[in-house]
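>>> sequence-free structure coming up:
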């Protein structure tokens, strides 16, 4: 944008757009949150807290069941009674835990196999590596 009086141009923060987003009421306004900006959702009783990639959090009075139905299944996966992860950000998986950044998440017994399917966990390569030892 250029200032007509001085002729100087200013760099504006252009909004980011993605294929998928959700609008969430935050205080007195409605905020667009891109799916790619959501790292994980954490439940606490009848509230859910969206943890975003920029480190901010948005708390809503929604139950986890509602959030699970709203978020797309091709990006988000429920891994525990209290957590829904954006599986694109899962860095590692060990036993009954998954990690995004420095945060570890427990995997519920019911949800574990689905996460392994989504992560395309190569069972054959695990068997081959054990045989080589």
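Noted; the coordinates are in hand. The shown structure was predicted, so the numbers you read here are calculated from the model rather than taken from an experiment.
>>> Going by C-alpha atoms from here, please, whenever you check contacts or count neighbours.
Will do.
>>> neighbours around residue 58, how many?
16 (other CA atoms under 10 Å).
>>> helix or strand for the residue nearest to it when sequence neighbours are not counted, which one?
Spatial nearest neighbour of residue 58, excluding adjacent residues (CA to CA, 6 or more residues apart in numbering): residue 50 at 5.1 Å. Residue 50 is part of strand 47-52, with elements assigned from DSSP states H and E.
>>> Okay, one more to line up with it:
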């Protein structure tokens, strides 16, 4: 258990495996993370990708849940880069479209304030 004055998300950078060493990445520059078998691919907003040999479950607890939401068993997205939400899908700023899994839909919807149509959040 963390002490009450200890920050749960103390850093805005991660070190990720990259070739023969490690690369420092800024967490807020992560657009989304994709699970692929036993690996995770971290997709950055600049288009770079970093493949890590670990399951999604190892990365997810390290991410701030106010910034990152799991929307599918294979995807965690940075909600800052969601450009559009519609009919059970999100479109990211880079054009990537991801289906929202049924069990993740309510948590994602609670992260946003919907204006306009009352039926928009189907």
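Received the coordinates, thanks. Just so it is clear, the model here is predicted, and its values are computed rather than measured.
>>> ok, now which ones touch the residue nearest to residue 58 of the first structure?
By CA atoms under 8 Å, 6 or more residues apart in numbering, residue 50 of the first structure lies in contact with 38-42, 57-59.
>>> Inside strands: which ones of those residues?
Assignment to strands by DSSP state E places the following of these there: 38-42, 57-59.
>>> Okay, strands next: where are they in the second structure?
Using DSSP E, strands in the second structure cover 13-18, 21-26, 30-36, 39-44, 49-52, 68-72, 75-78, 82-86, 89-92, 97-99.
>>> mean shift between the longest one and the first structure?
Averaged over the aligned pairs, strand 30-36 of the second structure sits 0.5 Å from the first structure after superposition, using mean CA distance after the TM-score superposition for the first structure.
>>> Mind listing residues that contact that strand?
40-45, 55-56, 73-78, 81, 92.
>>> do the second one as well
Counting contacts by CA under 8 Å, 6+ apart, the residues outside strand 21-26 of the second structure that touch it are 12-17.
>>> residues touching the equivalent of residue 55 of the second structure over in the first structure, list them.
With TM-score structural alignment as the criterion, residue 55 of the second structure lines up with residue 63 in the first structure. Applying CA under 8 Å, 6+ apart, we find residue 63 of the first structure in contact with 43, 45-48.
>>> Residue 93 of the first structure now?
Residue 93 of the first structure is in contact with residue 99, counting by CA under 8 Å, 6+ apart.
>>> Map it across to the second structure for me.
By TM-score structural alignment, residue 93 of the first structure lines up with residue 85.
>>> so how far is residue 31 of the first structure from the closest residue in space to residue 83 of the first structure that isn't next to it in sequence?
Setting aside the residues directly before and after it, residue 83 of the first structure is nearest to residue 42 in space (CA to CA, 6+ apart), at 4.8 Å. Look at residue 42 of the first structure and residue 31 of the first structure: by CA to CA, to the nearest Å, they are 19 Å apart.
>>> separation between residue 72 of the second structure and residue 17 of the second structure?
24 Å.
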